[in-house]
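**Q** pasted the sequence and its predicted model underneath.
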Amino acid sequence: MLSCFLIVTCFISCKDTRIHTAKTWKINDGWKFIQKDVPNAKEINFDDSTWTTVELPHDWSISKPFSKQNPSFSRGAWLPTGISYYRKHLDISDIGTDQKVFVHFEGAYRNAEVWFNAHYLGKRPSGYSAFEYEITKFIDRTSKNILTVKLDNSEQPGSRWYSGNGIYRDVFLKVKNSIYIPTWATYVTTPKVSKQSAILNVKSEVVNVDDKTRKLELRVSVLDTRGKEIIQDQKYIAVQGGKKYALDLDLEIKKPLLWHINDPDLYNIRLELFEKEKSIDKDSVRVGIRKMEYTVDKGFVLNDNPIKIKGVCLHHDAGPLGAAARKTSYERQIRILKEMGANAVRTAHNPFDSEFLDTCDEMGMLVMNEAFDEWEVVKKPQTFREKGNKVRIPVKYYAHLFKEWANKDLKDFILRDRNHPSIFMWSIGNEIDQMRDESGVAIAKRLMDIVHQYDNRPATCGVNGYGWGDWPHEPAVAQIDIPGYNYAKGENYDKEHRDFPNRKMIVTEHTSAQMIANRGEYYPFKSVESSLQLDLLISHTDTQKFLKNRKAYEQGMKAWIDVKNRPFVMGEFIWTGWDYLGETIPYSWPARSSSFGVVDLAGFPKDGYYYYQSQWTSSPMIHLFPHWNWQGHEGEKMHLNVFSNTQEVELFVNEVSQGRKTNDLNSTKMLTWEVVYQPGNVKVVGYNSGKMITQETLNTVGDISSLELEVTDNTEITYIEVKALDKDANFIPTANHKINFKIENAELLGVANGNNRSLEPFVASFRKLYNGKAIIILKKSNSNKPGKVIVSTDGIPEVDITF
C-alpha cells in the first residue's frame, strides 16, 4: 500500500532528521483469514498460504448456513460464532526512521487481541469500540512485517441481537512524524450561531515526542461546502521536547450556511503543521454550524426552529451483509427513512461505524448516539421456543466487562464521535435494570460526568418501567440530563410532567405501527382487528399473550399520537425503523431475523411505513392495502385499509364508490372499509378542500410475465431491486418464484427478500422472491468497467442490467 506515496528513507543507523510525509490510509485488502484457533499464527514465519484471502469489512458468519445447533440461538440469527484469526502482510520498509506508525481499528468483534511481528499490542474486549496501537518500535525495516488479530466470540449466547463476527469495519495505518496531532485530538464547537455570523471554537493538541524544542507554524483553515478556503489563521508555536501544545482558537464566519435536517451544509476545518515551510502533519474535521437547544415547553430547537423528533431505532447490521456494512448501505437506509419522514436515528444499543455518522451528517439525519445496553447486571432476554413457550436466557455480553472497561469505552466513544453535527444527544444506556435501584445513582453520575467532560451536548438513558408498577428509581433518573422513556403511555408522560414540571423528556423507544409482521402478509377475511394482527398458529399462552399485548398497528399509532400532542415531550424513536438479524420474538426456528421494523430486512417498506409517512410528511400521499388478489374468495367480505395525510379519502371497488371518509390524523385507528372481493381493481382518492390531490390503484394481476430490475443505489457498492410483473406490467404482490443470477465484473455480496423465516443463504446465486420482491447487492471487480447481472426464472425470458 505504501507505493501510493513516496517516502525518502535513511538506510543508515544515524537518526533521520529529514522531513517526511505523514499520511493515513486504509489497509482493507489482502488479509488472510481462518475460522479456527491457531495459537502460533502470531509468529512472523507462520505459513498462512492456505488461509482464505479476504477484503475488509468482513463478517465471516453472514455467509454461513443457519443451524439450530449454533449456540448463538435465535438471538444471534442461528449463525455460527467462535474464534477466528486474521493476518496482514505489510510492506512498510520505506517508513522514515524518525517516524511513528499506528494501526487503527474502527471495530472488530470481539475480544480483539493484536500482535505486530509477534509482539503483543493489547486486547480490546468490546467489539464495537474503535482502538489503535503504536507499532513503531517493532517495525522490521529489512524484512516482512506481520499484523495478526485474534477474535473470540465463542461464549454464547453473547448478545441480544446479531453482532457479526470478524474485522467488520475499516482498518487504517497512520504514519506520523515525531511531532504530530494525535487521533481524536481536534474538537470543534459552535458556541455562538446566528444567520449573521458564527463562532467556531477549535481545540486541538500538538505532541512533540522528540527530545528537543521544535518551532512550527500551525495553520488553521476553514473550507466551505464547495471546498473553497474562506478563513485561514496561523499560530507560530514552539513545543518543547516531550511536551504538548494546546490549541484553543476562535474563528468567525460571516453569514454561515447552517446545518439543518433539510439543508445539511458542512464545512471542513483543516489543521496543518509546517516546519521550515514543509508540511509535517495535518488533521481535518468536518463540522456543521448549528445551534441546538433543549427546552421543556418547545422540546428540541434547531437553529431557533422547534423540531419534533420523529425517530427510529436501528441495529447496526446491514441485513444480508451482516455487520460488514458499506457506506452505500447507510446511504440507502437513511434515504428510505427520510422518505418516510424520519428525522432522527437512535444507534441501538452500541457505537456504530463512523461512516454511518458521516452519512447522517451529509444527509441531514439527527442521531441519538448510544453507548451501552448493559451496565453491571446481566440481561436475560425473552426468547420463544418452537412450541411457543417463552424462556429467558442470560447473555454473556458486556456486564462482566463494565467495571473495567466502561469508562474507557465511553470516553473513546465520545472523543471519536463528538465532531459529528448530526449528533444531538448521547445515550449512556438502554433499559438498564440498575436505574431501578440505588446502585444506578453512582453509575449514572459517573457516566454523565464523562460525557460532560468531553462534550457539551446532553445525554439520556432509555428506561422502561414507567406505569408498569415499579417506576424507575428517581435519584438515579435525576442524574440524567434528559430522561428517556421506553414503552410508556400518555398518562405516564402527564404524571411525570406534573411531578417534575421542569423536566425535559424524550421517548427513547416505543412500539412501531407494524410490529412483528412481515411485509405483504395479510389476513383480510377475518374481523377488522384479526385482519391486522399476526396470524401465528401457535396456541401456547406465552405466544398468545405476547401477540395480544402488541396489536400490530394500533399500539404504535397510539404511541405516536401520545407524543405528537404533548409539546413537553421532544419526540419518539420507534422500535424499529428496519428489521434486523436476530431477536426473532415471538417467532422461533426457522425465523432468523426480527419483524419489528416498518422496513423489512431487504429494505422494502411495509404498510406501517406509510402510517409514519402520513404523519411525518406534508407532501400528499396515500397508501392502500392489502393487495387485490384473492382467488378463491370471490363474493366474500374483506377489509381494505388506507393511510393518507389528506383530509378525506374515497374508496372505489371496480369503479363503484364505497364512500368517502374524513381522515382524522389524530386518530389511533386507520381508515377501513368492509367490501366484497371481486377481481378487477380498487382505487383510493385523497381530497384536500374537496379537491382530488392524490390517488392509488391496485389491480388483480395475472401470471408472471417478466422481471423488472432497478439500480437504486450505486456508489461504493450497488443495490439492484428485483420485482415480478405480469403482462400488463402490474407488480405481482404474491410472487414467490426462485430467481437465479449470473454476474459479470462483480462480486456478489448478498441477496435477500425480506422474509424473516427464510433459511436460504445470504450469499448465493439464487433467491426466492418474497411477495414479489428481492434485492441483489454487488461490488464491481474492476471499477473502471461496467458490471452486469443477468436474472432468470423458469418460464420467462431472462433480463439483465448494467451498473
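**A** Structure's in. What do you need? Fair warning: this is a prediction, and the values are worked out from it, not measured in the lab.

**Q** when you work out contacts or count neighbours from here on, use the C-alpha atoms and nothing else.
**A** Noted.

**Q** wait, what's in contact with E583?
**A** Residues near E583 by CA atoms under 8 Å, 6 or more residues apart in numbering: S74, R75, G76, A77, R160, W161, Y162, T383, R592, S593, S594.

**Q** among these, which two are most distant?
**A** Maximum pairwise distance in the contacts of E583, criterion CA to CA, is 13.8 Å, between Y162 and T383.

**Q** so which strand or helix has the spatially most central residue of the chain?
**A** For the chain, the residue nearest the mean C-alpha position is H316 (4.3 Å; CA atoms, centre = their mean). According to DSSP states H and E, H316 maps onto no helix or strand at all.

**Q** likewise G440?
**A** helix 439-454.

**Q** run a quick neighbour tally on K742.
**A** K742 has 14 neighbouring residues, counting by other CA atoms under 10 Å.

**Q** doesn't it lie inside a strand?
**A** Yes: assessed by DSSP: H, G, I helix; E, B strand; the rest coil, K742 belongs to a strand.

**Q** hang on, isn't the residue nearest to the centre of the chain packed against A323?
**A** Yes: between H316 and A323 a contact is recorded at 6.7 Å, counting by CA atoms under 8 Å.

**Q** re earlier: can you flag the buried ones in the contacts of E583?
**A** The neighbour count (16 or more other CA atoms under 10 Å) marks S74, R75, G76, A77, R160, W161, Y162, T383, R592, S593, S594 as buried among these.

**Q** okay, one more to line up with it:
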Amino acid sequence: MRGIDFNKDWKFYLGEPEGAHLLDTPDSKWRDIRLPHDWSVGFSFDQERGEACTGFLTGGIGWYRKRFVTKKEMANQRVILNFDGMYNRAHIYCNGKLVTFHPYGYSPVLVDVTDYLNPVGNENILAVNIDHSRYADSRWYTGSGIYRKVTLHILPPIHIPVWGMSAFTERLDGDRAYMKGQTTLCNTRGVAESLLLKIAVTDDTQHRIVEQEYNVHLLKDETKEIPFEFEIDNPNLWDVYQGNTYNLSATLMINGQVVQEKSERFGVRMIHFSPDKGFFLNGKNTLIKGVCLHHDAGCVGAAVPKDVWRRRLKMLQSCGCNAIRTAHNPMSEDFLDLCDDMGFLVQEEFFDEWDNPKDKRRNNHERTVDYITRGYTEFFKAYAKSDLQNTVKRDINHPCIIQWSIGNEIEWTYPKYNHATGFFGDDGNRYRFWKTAPHKKEVIREKVSKIPEEQDDVGKTAAKLAQWTKDMDTTRPVIANCILPSVSYENGYIDALDMVGYSYRRVMYDDCHENYPSKPIMGTENKGQWHEWKAVLDKPFISGVFLWTGIDHMGEAWVEKPWPRKGSNLGLLDLAGFPKPPYHMFKSLWTDAPHIKMFTVPLEQSLYQLDDKGHLAYKPGESWERRSWAWQEVNDYWKYQEDEPVIVEIYSNCHEVELFLNGESLGVKYLKDVEDRIFKWLVPYAHGKLVAKGKTGQEVTETYLETTGPIKAILLETDRQNISCGADDVAHITLQLMDEKGNSVRDLHTQVTFTCTGPGILLGIDNGHPDNVSDFQSDTIVTSEGRCLLIVQGSNPGEIKVQAFAETLGIASNTVSMICHKETV
C-alpha cells in the first residue's frame, strides 16, 4: 500500500472493556499485535455456535488501540489514515472522540484525524471498535478485525488527495500510446493560492519520458481537477503475464518550495469487448481464462500475507489461468498490486446484496434473516455510493482491472420477477442448468410489463450503481453476474450495464445473443467442467469464463454437506493451495505446453459402466455435457485389491496417450477421439507401476503411479530459504509422507507434530481437506493425501529451523531451515 506503514505496535482486546477509546484507559493487559489481523481464524471450529455459511468460525466484538505521538511534520498539515479493510461495523476514535463509522467490511476508507490530534510532542490514542457480533452476516468466511493494512498520509493544506491522480490509455496507434490523466488539487488553507504543478512519467528504468508544468490558481476551499495529456513512443504494454508499468509523479510547488510529491503506477493497455467477437487486449483477440476467488486463504484466514497470494496466483498461472473475478467484493490493494505485477486480468466486484438481503444459510432460498445474519443491506442505501466510489478511486490506476461488477446474483432478492422466467416450477429447481429460458422473450416482456415497479427495484438500483461507477471511470465496462438474464434483459437491470455476465447459464448464450445482440456477453460464474470451456471455443462472441472457483474457500459449506465440511470444495486448488484433479484438466485446456496427469478410481465408484459391447460408457444420469460443480472422485495413487477393475483417467493435451502397466502396453488412445477430454482405460489392478506417455509430434511427456508401501519417511520442503521480518514475507513448508522407494504415499494418513526453533511464528497449518476442523493455529495435524502445509513467518533476524515428527510411526522428517533478515523499508 502507498503511504507510511501504520501497522506496527497495535494492541488488541477481544471483548468490550470499559473506556477502550479513552486516552487514559490502561491497556497493558491487551495483546500486542501487528496488522493485518484476523481474530476469527484463531478460534476453534464450533459446530454448535458456528454457521456453515461462514465456515463454523465465530466473530464477536474486538478493540484495537495504537499510541502515536504528534510529530513536528504533522503540524499544520492534514493527517489521513487509510484503512484498506476492516470487518466490520467499525467505529474509529481518536483521543476519545468518534471520528467516523464504517460499516462495510470490504471497502477502503480514508479517516481524517487532523482535528482530533493533540499538540506536537503529545501522545494520541487511536482506537477502533470492530463489531462482528453478527458473525454469520455473509455467505462465506469473512474474518474479523482490521484484516488489511493501514497507512498514514501527511498532506499539506494545499495538496493532491490520497486517491487524487490517475492516468489511462486513450488509444494505441502504431508505435505510439496516447494517454490522458488527471490530478486533483485541494485547497484547505483558507486563502487563495497560486502554485506550480509538475507532472512527470518514468519507465521501469526510471528514465523520464514525459515532463509537463501547469500554473494553477486555487480559490479558498476550492477543489480543482487538472487534466493533462501525453504520449509514449514504443510503449512497453501491460499484457497477460506481462506486468509492465510506468510511474506517474506529481510535484506541487509554492513560491519555489516543494510542498508535496506524489506518485502512482499505471499501465499502458487498451481493452475492448465486442458483442460478436469477444475480448480484445491491445488489439489482440484474447480469451479470458478466469476463476472466481474469495478473499480468504485457508489457514491464514482473511489477513493474507502477499507471499501467500503470490504462491497461489503462481499456481493458477501455471495452469493457464489469466483472469480473476473478486467474488463478491473488492479485494485488497496488495492483491491488485500482485495482479498488476503478474499480468492477471481482474473483474472487481462491489456487492453481493443490494436493497434486499440474502439468506446466508440457504443461498437463493430467502427465508430468514436474524441478528447474526444481518448483513450489509441495512447500510446499503446510505453507504453504497461512497463504498463503491472509494473503491474505484483507490483502484482506478490498476491496469489489471478490466471490468467493474456492480453485483452478484442479485435477482434472487427481487423475487417478483422470478416466475416471469418460467424457471421456477413446482419441483423447486431454480437453476435448471440445461434448459434455455422456458418462456420466450415476448412472454417474459409481457409478464414483466404487468409487474408494478417499486421504490426498491432492481433496474433502478442497477442504474444508480452503474452511474456512480461511470462518474468515477468510463474506461472500463460495467458488468454484473446475472443468474436470470432472460428476465434481467426486460426489467431494466441489463439496460444499466455495458455488458452482461452469465451465472451458470451457458445454455442461454445463443438464445440471448440472438435476441439481444447489442451487448457483449460472457460467463462470469461457470462450473469447472470441460463443457463450459467448449462453449467458449465454439462461440466467438463469448469472451471467456470465470470458473467457480479457482481455490477452495471457507464458508458456503452447505453447498455439499454439513459438519464437518467447513468450506466450499469446488476449486482447482484446495484450501492449502494444492492442485486438485480439475486443475490438471484445465491445465490441459488452457496451456499449449504438453501436460499429462493420471488418476484412478475403482469401476464401481466411478462415473462409468460397461455397455452391451463391453465398452466404457457413462452410467445413467451421468454425462460429461451435464457435469455440475463437483469433480468426480478419483485417486492420485495405484493401490487396490488384486484384479479389481479400476478406471484410469488421464487429463492431457497431448495428441495421443499410451498406457503401460509394468512395462506392457495397454493401448494407445487419441485426443481427437476423446469427446469428453478424458482418456480412459479399464485396468484390472496389478501391483507395480502404471506409466502414461503422451506424444505430440516427436515430443513425449510422461507421468506414472507406482504401488506404494508403508510410510518410511517424512519429506519436508520449503519454498523460501530467505525471508524478512515483514508481515508479507512467509515460507510455505510442505510435508509429504514417503515410502521406502521415495514415492509419495497418498492413501495413508498419520498425525504429525511440527517443531519450530528460532525466530519463527507458526502462522497456520492445514491439510487442504474441506472436512478438516482441527485448529489452524496449531503445531499438530493429521495429513490428507499424505500431506499438509505449514506457513511460517519471521519475527526477528536469525535462523529458523522446522522439523516434523509422527509419534505413532516413530519417524522424524528432515529439517528445513531459512534465514530471517531484518525487514527492509
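**A** Great, that's in hand. Only a predicted model underlies this, so the values are computations on that prediction, with no experimental measurement involved.

**Q** give the buried residues for the helix holding G440 of structure 1.
**A** Applying 16+ other CA under 10 Å to helix 439-454 of structure 1 flags G440, V441, I443, A444, K445, L447, M448, V451 as buried.

**Q** ok so, going back, shared neighbours of Y162 and T383 of structure 1, which are they?
**A** With CA under 8 Å, 6+ apart as the test, Y162 of structure 1 and T383 both reach R75, E583.

**Q** map T802 of structure 1 across to structure 2 for me.
**A** Matched to structure 2 by TM-score structural alignment, T802 of structure 1 sits across from S817.

**Q** neighbours of that match, just the number please.
**A** S817 of structure 2 has 21 nearby residues by other CA under 10 Å.

**Q** what's in contact with whichever strand or helix holds it?
**A** Assigned by DSSP H and E, S817 of structure 2 belongs to strand 816-821. With contact meaning CA under 8 Å, 6+ apart, strand 816-821 of structure 2 is reached by 716-718, 720-725, 759, 794-803.

**Q** with stretch 706-717 of structure 1 instead?
**A** 326-328, 332, 718-727, 729, 777-780, 791, 796-801, 803.

**Q** shouldn't D210 of structure 1 be in contact with K244?
**A** No: counting by CA under 8 Å, D210 of structure 1 stays clear of K244, with 11.0 Å between them.

**Q** buried stuff in stretch 277-289 of structure 2?
**A** Quick answer for stretch 277-289 of structure 2 (16+ other CA under 10 Å): G278, F279, F280, L281, N282, N285, L287, I288, K289.

**Q** sorry, slip of the keys, the one I care about is stretch 485-505 of structure 1.
**A** Neighbour-count burial for stretch 485-505 of structure 1 [16+ other CA under 10 Å]: Y485, N486, Y487, A488, K489, Y493, D494, H497, R503, K504, M505.

**Q** which element is the equivalent of the first one over in structure 2 on?
**A** Think Y485 of structure 1. Aligned by TM-score structural alignment, Y485 of structure 1 pairs with Y502 of structure 2. Assessed by DSSP H and E, Y502 of structure 2 sits inside strand 500-503.

**Q** any idea which helix or strand comes after that strand?
**A** helix 509-515.

**Q** so how much does that next one differ from structure 1 once superposed?
**A** Aligned to structure 1 and superposed, helix 509-515 of structure 2 gives a mean residue distance of 0.9 Å (mean CA distance after the TM-score superposition for structure 1).

**Q** average gap between the longest helix along structure 2 and structure 1?
**A** When structure 2 is parsed with DSSP state H, its longest helix is helix 377-395. Here helix 377-395 of structure 2, set against structure 1 after superposition, deviates by a mean of 1.4 Å using mean CA distance after the TM-score superposition for structure 1.

**Q** just checking, which of the buried residues of stretch 277-289 of structure 2 belong to strands?
**A** G278, F279, F280, L281, N285, I288, K289 (DSSP state E).

**Q** for these, which one is nearest D203 of structure 2?
**A** L281 (20.8 Å).

**Q** ok, and the closest non-adjacent residue to the closest one?
**A** With CA to CA, 6 or more residues apart in numbering as the criterion, L281 of structure 2 has its nearest non-adjacent residue at 4.8 Å, and that residue is I271.

**Q** check N350 of structure 1 too.
**A** A371 (4.8 Å).
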